[in-house]
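[1] I'll drop the sequence and a predicted model, then ask my questions.
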Amino acid sequence: MWRHRLRTGLTIAGIAVAIVSFGLLRTVVDSWYAGAELSSSGRLITRSEASLSFSLPVTYGERIRRLPGVTGVTWANWFGGIYINDKNFFPQFAIDDSSYFKLYPEFIVPADQLSAFQSDRRGVIVGRKTANKYHFKIGDTVPLIGTVYPGNWVFTVRGIYTGADDKVDESQFLLHWNYVNETIKTVLPSMADRGSLFISNISNPAQAATMSASIDSLFRNSLAETRTETQKAFQLGFIAMVDTVLVAIQTVAYVVILIIMAVMANTMAMAARERMREYATLKALGFGDAFVFMLILGESLSIAVAGGVLGIVLTFPLSRAFFSATRDLFLVFEVTSFTLMQQLGSAVFIGLIAAIAPAFNSRRISIVDGLRAVT
């Protein structure tokens, strides 16, 4: 391995870069699905059958609440305001303040802040991540330019919520649906008394499919039919919109491995060609073809695994740095044990494939031809 130290070192470095790239790309794909995987299994989302852009009468909430097996209902509307300019994006929802946080216990709000929010029609509760990013503090005023609901809106930060764990979304900006509804009645009456999403808690998550069908049957053949699904299925619907991009990322991850495999194969072919006389000498001394085969295979695997282990070690600090730079894109960004297994497996695969051709060529070379070889 160390006869040509520069070549071996560069090969190990190249494999390490490929393994790091593979790990990061795989983690990007996993992170897109992480939010859906962490969703509550006992929470259903009801929306318009036609499209998310169509709202539903808020009276639907009371009808859903009366169904056996439903333990709680709330609703939310996408607000979509602009803070200062288009670059300052954070999710904003007009919520029912009396029921929303009961259905989202993972949003931790201090009791005094929740009380202050509920008593102030213009109050808002902001996620810790958004508050930190824009330096919002309790009592600050936040002006928004309405898009879905036109006009200039001014809100006051009355609370900052934190997640029950580090996998909870802390980016939301939650305001009073009642305040928005009363204001919009004077401007666009057709948009009043309506909700975009109805969120239901059910007592038995195993009955999610049955409960979803029961909810949708309530509004079948009405002017506003519904589509109900689990929170996980709802979020996977959004992920499906970028499914082509995710497939492209996965394809690039595997192409990187194929490229470095070709480089490794070339390295091993050069090394084996240079040592034909040595392999012939070993055979003349009585060592069999299998011994020479294992020498080449062992060298190839050693180089590949060394590069793979280095790549795996570097994946952790680089993934943390990547997550710090892209916190607005991903809820979580964790390198899973399955990804680590894929990285190590890819390194071993590279070593095996790269050794096949030179190892079999060494078996075909006779002792006489090998000793005549000029290196």
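    Nice, I can see it.
[2] CA atoms for contacts and neighbours, from now on please.
    Noted.
[3] all helices of this structure, in order?
    Remark: helices assigned in the chain by DSSP state H are 5-37, 59-65, 100-103, 111-119, 128-134, 177-185, 208-218, 231-240, 243-274, 276-284, 289-325, 337-364, 367-372.
[4] can you say which of those is nearest to residue 48?
    helix 208-218 (9.9 Å; CA to CA).
[5] re the thing from before, which of the helices of the chain sits closest to residue 144?
    When the helices of the chain are compared by CA to CA, helix 177-185 sits nearest residue 144, at 12.6 Å.
[6] in that closest one, what's buried?
    Applying a neighbour-count criterion of 16 or more other CA atoms under 10 Å, one finds 177-181, 184 buried in helix 177-185.
[7] that helix packs against which elements?
    strand 92-95 (3 or more CA pairs under 8 Å, 6 or more residues apart in numbering; DSSP states H and E).
[8] list of residues touching the strand it packs on?
    Residues from elsewhere that reach strand 92-95 (CA atoms under 8 Å, 6 or more residues apart in numbering): 74-81, 172-177, 180.
[9] make a ChimeraX selection of whichever of those turn out to be buried.
    Selecting only the buried entries of the contacts of strand 92-95 in ChimeraX, with 16+ other CA under 10 Å as the criterion:
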select :74,75,76,77,78,79,80,81,172,173,174,175,176,177,180
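[10] filter the contacts of strand 92-95 down to just the ones in strands.
    74-78, 173-176 (DSSP state E).
[11] just those now: which is nearest residue 102?
    Using CA to CA, residue 74 is the member of the ones in strands among the contacts of strand 92-95 that lies nearest residue 102, at 8.8 Å.
[12] and here's the other structure:
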Amino acid sequence: MVLLKLITRNALRHRLRTALTVLGLTIAVLAYGLLNTVVDAWYAGAAAASNARLVTRNAISLVFPLPLSYENRIKGVDGVTTVARSNWFGGVYRDPKNFFAQFAVSDNYLDLYPELVLGDKERADYVRDRKGALIGRQLATQFGFKVGDVIPIKGTIFPGTWEFVVRGIMEGRDESTITRQLLFHWDYLNESVRKTSPKRADQVGIYVFGVENPDDAAAVSHRVDAVFKNSLAETLTETEQAFQLGFVAMSNQIIAAIRVVSYVVILIIMAVMANAMAMSARERTVEYATLKALGFGPGFLALLVFGESIAICTIGGALGMLVTPPVASFFKQATGGVFPVFRVSGETLALQAACAFVVALAAAIIPAAQAARVRIVEGLRAIG
């Protein structure tokens, strides 16, 4: 009880310094949490991808398409179930800043994506409308789209102004599902391209297909690639998760830089905290000598210093963790949905708590050792 009272009084003795230290800790823990959440958001697409879905693309590069004739040959591979087509459209809605994914897909595409929930009526309306499109809930919320709206998109890969009629809004199965995309008919794209650029017709960007047994995904991938070995367009087949991670890998340097910055933030606040504790220890040399003269041992004095450091870091860390989710929500809205999934995970909160605890211990080690080594004679010499 005496120890807790002394820790509390020591922590509140210089209230301004303590308040500024707590503020610094709060900002540092908040910054670390946000940076870690940015990294998680970068991997969100890959994390939500399924290992039960495989993606086949041109082995040279995604830039080169695959012939439409490959579809039936993939269907004939043992272990393959539904095969769907997908082409990246890459159009611009009003302004290049309004970026969102657009895919031309076959009508069976959603059969492979149970996490994208769509009503039967909406799906039937979409199938009947040649210019029909499906949009995700996050995209609809961002731009205020609703069923029946016409969305004009200026093509970049496929020139011209394309108009799509919203026939349905896809909901996510859970909050981790990314619903910030527009899907439209692959046949509509192919028919239009055949009229303007016949040589580009009957070309597919990627084939997405399911497998009967997810455990056989690797074997099925090898079988598919073996079918097209030594052909004019050899294939590379991998799980959807590996396919998504390939895009993330292009940004490895950016992600590494973000991680480095987050660690630097923690190191800086550790130095600030260590300086604050060192100042406190120097100011209390006489008090520590007096306590030793009264019979309190070095361990008790070290506990005083560690206790004060832990108390300050606990308050600062708790405040930082408390404000992280609302600040992350504000950041998501302020960035205009750049990150469709920007959610503070339990792992991030645990890392924030761990960082605050490590800072508390590291900052108090040297001051605690100095307090424990105070000699009574030297400490009391300053009295008077």
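    Noted; the coordinates are in hand. Remember, it's a predicted structure, so these values are computed and weren't measured experimentally.
[13] nearest residue to the residue nearest the centre of structure 2 other than its sequence neighbours?
    Residue closest to the average C-alpha location in structure 2 (CA atoms, centre = their mean): residue 41, at 1.5 Å. In space, residue 41 of structure 2 comes closest to residue 342 once its chain neighbours are excluded; the distance is 5.4 Å by CA to CA, 6 or more residues apart in numbering.
[14] tell me the spacing between whatever residue of structure 1 lines up with that neighbour and residue 151 of structure 1.
    Under the alignment (TM-score structural alignment), residue 342 of structure 2 maps onto residue 333 of structure 1. Separation of residue 333 of structure 1 from residue 151 of structure 1 (CA to CA, to the nearest Å): 37 Å.
[15] which of these two has more neighbours?
    The neighbour comparison of residue 333 of structure 1 against residue 151 (other CA atoms under 10 Å) goes to residue 333, with 23 against 14.
[16] the more buried one reaches residue 28, doesn't it?
    Yes: shown here, residue 333 of structure 1 and residue 28 form a contact pair, counting by CA atoms under 8 Å, at 7.3 Å.
[17] find the nearest non-adjacent residue to residue 88 of structure 2, please.
    residue 103 (4.9 Å).
[18] structure 1: which residue goes with that neighbour?
    Using TM-score structural alignment, residue 103 of structure 2 pairs with residue 93 in structure 1.
[19] residues near its match, how many?
    Residues within reach of residue 93 of structure 1, counting by other CA under 10 Å, total 21.
[20] do the same with residue 5 of structure 1
    Applying other CA under 10 Å, I find that residue 5 of structure 1 has 10 neighbouring residues.
[21] counterpart of it in structure 2?
    By TM-score structural alignment, residue 5 of structure 1 lines up with residue 15.
[22] measure that match to residue 9 of structure 2 for me?
    For residue 15 of structure 2 relative to residue 9 of structure 2 (CA to CA), the value is 10 Å.
[23] same question, residue 334 of structure 2
    Distance of residue 334 of structure 2 to residue 9 of structure 2, given as CA to CA: 42 Å.
[24] for residue 284 of structure 1, what are its contacts?
    Residue 284 of structure 1 neighbours (CA under 8 Å, 6+ apart): residue 367.
[25] before we move on, what about residue 156 of structure 2?
    Applying CA under 8 Å, 6+ apart, the residues near residue 156 of structure 2 are 89-92.
[26] again, only using 7 Å
    90-91 (CA atoms under 7 Å, 6 or more residues apart in numbering).
[27] translate it into the numbering of structure 1.
    Counting by TM-score structural alignment, residue 156 of structure 2 lines up with residue 147 in structure 1.
[28] please say which position in structure 2 residue 196 of structure 1 maps to.
    Alignment note: residue 196 of structure 1 maps to residue 205 in structure 2; criterion TM-score structural alignment.
[29] ok, residue 9 of structure 2 - how many residues close by?
    Counted with other CA under 10 Å, residues neighbouring residue 9 of structure 2 total 11.
[30] how close does it get to residue 305 of structure 2?
    Separation of residue 9 of structure 2 from residue 305 of structure 2 (CA to CA): 12 Å.
[31] ok, now residue 128 of structure 2?
    Distance from residue 128 of structure 2 to residue 305 of structure 2, counting by CA to CA: 73 Å.
[32] who has more neighbours, the two?
    Legend: neighbour count by other CA under 10 Å for residue 128 of structure 2 and residue 305, higher for residue 305 (30 against 10).
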